[in-house]
Every structure is written in structure tokens, then in C-alpha cells.
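Engineer: need a structure here:
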Amino acid sequence: MLRKKTGRIEIVSVKDERVEAFIPDPLPPEPGIKWSGDLQKLFDQAHVSLGELNAINEIVPNTELFLYMYVRKEAVLSSQIEGTQSSLSDLLTHEVGEAVSVPQDDVAEVSNYVAALNHGLKRMREDGFPLSLRLLKEMHAILLRSGRGQNLAPGEYRRTQNWVGGTRPGNAVFIPPPHTHLMDLMGDLEKFLHDEDIPPLLKAALAHLQFETIHPHLDGNGRLGRLMITLLLCAEGLLKQPSLYLSLYFKTYRQQYYDMLDTVRRKGDWESWLAFFAEAVVRTADQAVLTAKELQDMFARDSATINGLGKAKETAKAIHNALLAQPISTPSSLVEATGKTHATINSSLRNLELFGIVKEVSGRKRNRVYAYSEYIRIMDMGLDVPGEHSA
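Structural biologist: Got it, this is the predicted structure:
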């Protein structure tokens, strides 16, 4: 079932070119979603996969550390979609105070993403703040507080016309609504976010596409729109922990993702988008479960090795625990984390390196840097998908 109308066109003038801006109708779609057997089956499977992800989060050795790394992986992926070159290792190296080879702006954007997500979760969980336009603006301000977007109105809606793709308005892929409509459009979106009659997973799928269509900011729309999915599912109780991130799936199937957005806008084919979204949830949640299990196996295997070190095992255990929290570390940071002496730390690191648990990655004789290489390898899976720039 295709809808005849999902929005309206308004002619606007941008940089001396007259173009067609698209103004979407409020959510939910009218007429309502047609739940075919296949679409319902996909959504049912997505709920099953989310249930398994919630369950695995309860049995990982340390849920906070698992989430620590997962949030950072998502930050890297989401930023790579926007064209940054920063890797997970770059971010972890930056966090321990070491210089990285990629542009500083790239690392800053990834670091800001982590901070924005943590801010949103804290506001909702500790402050009892609802997922709202105000919270999204606060997160946007953090996303763009440094790096390339810091001069593009952090925390504010745009006051000029923007466009997506292309080198100028005339050859753009998509022209979002004029800024004069933003308050009404975002107000309608907030009402939809608070609609208790809409199932959470359906709400997340519809709201994400609507936000991408409105494109309310000059920069950072993609990152904030992806963050909103996880925050909404956490706020609605469908996710117990923020461990579902769709950026890898969206990045891997980037062209299909953009085609889906365009098909909804042109033809009102929300059903195809919902099928794509549900498949993304299934694949992403299932992969997260496998990753968690692989991390469990790694933790058990390395713990067994460390327990066989005799008198040296206590310091090695302390270092192991510290590396779980900060997988790229220096002897100085490990001294601070464990309370052990430099000599003791360096001796234990040599043992751990001998057993292949850590690897020296700086190549220096002084001021060395060590990586929990297997941990990073497991979390790195999927980060080598080629990236392209997107607004």
C-alpha cells in the first residue's frame, strides 16, 4: 500500500537557485501502517533479538565495561558515516592522553559523540528527564562543542536553508523543509515521541526517519538521529542498557538506507522502511550478542592464563582489570589505576606481553603504550567498512 501524500513541496530560493523543499506530514502516517505477515514477522523477530540482547547484558563479566566499549564503537561508526577517519584505537589512544595520527577534529567528533550519549542517558536515568526537544538540543550542543561543527550553531536549530548531498542546492539529493517550519515540525515530532499508544520499536523507526527528513540543524543531524534511536528504546524500556546501535548496519547498507528514506518521502512507502529497520535491529542485536559471548570467552581464557602466573598473578589481575576499563594504557596510567609501582607494572606487562594478552604498540623504548589487542580486535569488527561523507 502506497500513500498518495506524505508531505508537501514548497519552492524556496537558496543561493540564487529555486529548489523544491519537502515538508513532511506529522506522524503517525495516514493511512496507518499495513502490517503484512512478513513485516509483522520481522518486527516479532526484532523483539526476540532485543530480548536476547537484554539477557546477555545480564551475564557479561562487567556490564559497565562492555557498554563502555560498545558506546565507543558506535561513536566511531556513526562519525565515520559523516566522513571522519578516526578508528576505535585512535579514540582509546586519545583518551589516555597520547597523540594520534588522524586529524584532531576527527577524534574530537568521536569523543563528543560519547559525551553526548552519556549526557542523554544521565539526564534520563538520574535526573528523570524525558526524551524531549530540550534534551536533544543539549546533546547536539555537546556533539558540536569542538571539531569541524563548532561554528555551526551547536544546540540551536538552523536559521537558514540547508540541503543534503550535491555540491549546491540545484543538484542536491534532498532539500529539507525551510527553517520557518522547524518549530511546528519539531513540536509535532516531540508529541509523537510522547505518544504512549505507539509501540516503542515502531516509534523509533518512524521518529528516526522523520528527524532525518526535518534535518533541523546545520550539522550533526545524522549523528543525533542515530543517537535518538537508542535513547528512545531505553526510555521506553525496550532496551535495559544502551547496547543497540544501528550505525554499522546503516553504514554497510548505506545506499539502500538513503534509497529507503527517499522512497518514503516520494511514495509514502513506510512499510519498506520498517522492514529495513527491523532487519537492522535483528542483525545488529544478534551481532552484539555474539560479541558479548566472544568477550566472555576472552575474559575467561585470559583470566585462566593469569591465574597460572603464581606469585605474579595479583599484579597481572589488577592490570587485566584496568585494561578492561581502558584497553589502551601506559605504564603511568596503570600505576594510577592499580596503585602498584612502576617497576612492578613494567615487570607484569612483560609477562602479559609474553602470553599475548597485551601488545606494545608505540614502538618506543620509553613512554610505551600497551594495548589489550584481542579485546580491541573483537570490538573492531565491522569498523573497516569504507566510509563516505554524508550530511
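
Engineer: alpha carbons only for contacts and neighbour counts from here, please
Structural biologist: Noted.

Engineer: And the helices in the stretch 251-391 of the chain?
Structural biologist: Applying DSSP state H, counting those that start in this stretch to the stretch 251-391 of the chain gives helices spanning 254-267, 270-307, 313-325, 331-338, 342-354, 373-380.

Engineer: Now do the buried residues in stretch 140-151.
Structural biologist: 140-147, 149 (16 or more other C-alpha atoms under 10 Å).

Engineer: and for comparison, fold this next one:
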Amino acid sequence: MAGVNQPGDLQLAVGWEPSEWDAGDIPMSRRERAESTGSYLASVPPGISDLDFDIPSEVAAGAEDALVEISRFDAELAASLPRADGELAPLAVVLLRTESASSSQIEGVTAGAKALAIATLNESSGQNARMVAANVEAMQKAIDLADDLSTDSILAAHRVLMHDQAYAHPGRLRDGQVWIGGGPTPHTATFVPPRHERVPALMDDLVAFCRRTDLPVLTQVSIAHAQFETIHPFNDGNGRTGRTLVHAMLRRSGVTRRLTVPVSAGLLTDTDAYFAALGSYRDGDPVPIITQFGRASFAAVGNGRRLVSDLTEIYADWQQVLPSRKGSAARRLLPHLLSQPAVTIAHVQQHLDVSQPAAQRAVDQLVEAEILKQISTGKRDRAWIAREVITVLDDFAARSGRRG
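Structural biologist: Purely as a prediction, here's the structure:
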């Protein structure tokens, strides 16, 4: 290895290089224009693929404990949930959805569970809900590609995430300067990522780091995430794409197999500390970001356990109140409602592979049992929601600090 990194070691700290900027016709005040003349400083992140990291033993132990808790939670679901034709419910999708919503919230994009469920159906919904729904699909893409962790798989996740936002150049590394905070030019920014010419090599170095097998998993995941956010390889969607990388790495390492532990939801409990930890990493100290990921993991697992308990209780109650026979379309739909609590007749037809009349009968039976409630009127484009599931998902979000 090239060297050993210690907390605060300049080996990991970003460097800086002067760069030129032409503000052109960008509207700004006289003060802003005066502050935006001449060159600015762009960061120069170091390569990390061949660094060793000397993490204090107590920090490493805390990260290991958090990793064990994540793995235990993953195993608990597989061992404890009753099975019939499969799992009680695709709870991976439930947790994936709540993680995606929380991930987007870190960047100020919010959507309640009802809006998100409707957006997943591609029905009329607000922009925020559609963006969060895209984040769900992007995270699933990253997880699916965990066995082939590469720049191409990261680009694929970004392409799905930003597919309808041309300004973000979906699936392409940026070809210009970006900056974080501070106004209309990079001169007064809070942080200026590297010049775009450096991004391809930095991403190759990051992928090489992610593929290493000689580092503790959560330490490696935390550092990789912080390095990704420092590189900021895209015009937009960096935060959400970066958090998909977390879950791809957890899957790749074998820590999780069936679900997405909602780590971003844990980070929401203290976003100031999270952003401060990213700043410390850029100054050369990886300890705060590792600590934050450990804390986030414990918070996420505790919250996730409560979510699973609430959903399991709802499912048991549904089985008691629904009079239809075992194997009926209505009963077969119950597990699906835990992960997709908004449905249309067409959606039920497709999911259960039944006729339109059979799908309508199933929905009618669930309405009669007060499991579903119609939320739109008229004979066309009708939709129904499982209100109890919406409630527990929003409660989960509230416990995470998110407000939809």
C-alpha cells in the first residue's frame, strides 16, 4: 500500500488548484459579481485505492458492532416471517422504498407514503413523489448490479434516477464544474468538487477501492461514500446516487441479502453531523463519517424492526377480517399491499395474473373488509389505498426525522 492514513493525516485531505471561471451573463448582484472575479479554488481529492487506514480501535469496534446488527436484522426477517407461497411480503421493497424516500429527503426532496405509492403506479402525482419513485428504481438498479460494481453500474443507477431530467445528463459523468452552496458561481461556494477533467480517473480509483477485500466492511463503505460525495461526479443526483453505492457495497460484501437496511433514515436523525463528517473527511479525518454510519446503522435497524413489527401485525389483522378463502385473489393480494399500498384494477390484474372481473372482485372484497379505501372517483383511473400501511410508513418516516 502507498501509506497508512491516520485521522487528520494530510494523505487523505483534499488539495486545491486555481481554476478560471467566466460568469458571463449569469444574473447576479454587483456584490456577487465583485466576489466572482478572477480564479477560484477547485478541490483535488487524493486517490484512495491503495491507502491503508489506521482507524482508532474504539471506532473500528463500533463500526463492527453496527455491521453485526445490520446482518442480524437481515437474518431475523428470513428466519421469523411466516411463509406460504413465498415470503410474508416483499419486505425488501418496503424497506427499499423507505430508504429511498429518506435518501432523497437529505437533499430536500420529500414525499409522503401515499404520494409515493401512487407515483409507483405511474398515476398522477407531484414532482417530489415522482423523483422519490425514481430513486427507488435507481437503488434497486444499484443493488441488482452489486456483483458488478463498476463505474458503468454507478452510471446505470444514475441513468435510472435522473432519466427524465435532461439537465443532469443521466448516466454520464459531468463535463463541467459543479459546486455546493454559496451562490451563482464557485468563488463563494461551501465546497468545490474537482474539475471535471479529473473525474474519470477519480471514479476508476474509487471503484478499485470499493473492490478491495482487506478492509472492515462498514469502514470501507463509509469512506467510499464520503469519497464519492467529494468527487461529485454528476451534474445533479450525486447524493442519491452515492447512497445507492452504500447498499450495493453492503450487498456485495454479503452483509445483506434480502433487503435494504434504511441507513439513510438513520443519517436523518442528525443531518448536521452527517454534513460535518463529510467536511472532516475532506480535511483528512475519516473517523467522523465512520462514526456517523455506525450510529445511522443502529438507528436504522431499530426503526426498521419497528416497521416490520407494525406491518406483520397489520397482515395478521387482515387475515382475521378477510372472509374470502385461502388462495383467493383477495388473499393473494394481501402481501403485495404491504409493499405497494396503492393499487388500481389494472395493477391487480397484472400482479395476480387474473381477469379484470376477478381483480375487481378482489378489490371489492378488500374494500368490504375495510382493508382498502377508494381515493379517486369515477369509473376510470380509480385507485385504492391500504390506509393502515400508509400510516405505519409515515410513522416510520416521522421517527427518522423526515416529514413528507
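
Engineer: what TM-score do we get after superposing?
Structural biologist: TM-score of the superposed chains, computed with TM-score structural alignment, normalised by the length of structure 1, equals 0.85; 374 aligned residues with a C-alpha RMSD of 2.9 Å.

Engineer: on that earlier part again, hmm, which two among the buried residues of stretch 140-151 of structure 1 are most spread apart?
Structural biologist: His140 and Gly147 (13.0 Å; C-alpha to C-alpha).

Engineer: can you tell which of the helices of the stretch 251-391 of structure 1 is closest to Leu91 of structure 1?
Structural biologist: Nearest of the helices of the stretch 251-391 of structure 1 (C-alpha to C-alpha): helix 373-380, 11.5 Å.

Engineer: In structure 2, what stretch matches that closest one?
Structural biologist: Using TM-score structural alignment, helix 373-380 of structure 1 lines up with residues 387-394 of structure 2.

Engineer: That stretch vs structure 1, mean deviation?
Structural biologist: Stretch 387-394 of structure 2, aligned to structure 1 and superposed, deviates on average by 2.0 Å (mean C-alpha distance after the TM-score superposition for structure 1).

Engineer: Please list the outside residues in contact with that stretch.
Structural biologist: 98, 112-114, 307, 310-311, 314, 337-338, 341, 371-373, 404 (C-alpha atoms under 8 Å, 6 or more residues apart in numbering).

Engineer: at 7 Å instead, please
Structural biologist: 112-114, 307, 310-311, 338, 341, 372 (C-alpha atoms under 7 Å, 6 or more residues apart in numbering).

Engineer: Tell me which residues of that stretch come out buried.
Structural biologist: Per 16+ other C-alpha under 10 Å, stretch 387-394 of structure 2 contains these buried residues: 387-390, 392-394.

Engineer: Neighbours of the residue nearest to Ala371 of structure 1 when sequence neighbours are not counted, how many?
Structural biologist: Closest residue to Ala371 of structure 1 apart from its sequence neighbours, by C-alpha to C-alpha, 6 or more residues apart in numbering: Ile328 at 4.4 Å. Residues contacting Ile328 of structure 1 under the criterion other C-alpha atoms under 10 Å number 29.

Engineer: Equivalent analysis for Thr315 of structure 1, please.
Structural biologist: Neighbours around Thr315 of structure 1, by other C-alpha under 10 Å: 20.

Engineer: Report the separation between the closest residue to it other than its chain neighbours and Leu334 of structure 1.
Structural biologist: Excluding the flanking residues, the one nearest Thr315 of structure 1 by C-alpha to C-alpha, 6+ apart is Ser348, at 6.6 Å. Ser348 of structure 1 sits 11 Å away from Leu334 of structure 1, going by C-alpha to C-alpha, to the nearest Å.

Engineer: now swap in Val385 of structure 1 and tell me
Structural biologist: 32 Å.

Engineer: Which residue of these two possesses the greater neighbour count?
Structural biologist: Taking neighbours as other C-alpha under 10 Å, Val385 of structure 1 and Leu334 compare with Leu334 leading, 23 against 13.

Engineer: ok, the aligned partner of that one in structure 2 - contacts?
Structural biologist: Using TM-score structural alignment as the criterion, Leu334 of structure 1 maps onto Val348 of structure 2. Each residue near Val348 of structure 2 by C-alpha under 7 Å, 6+ apart is listed here: Ala359.
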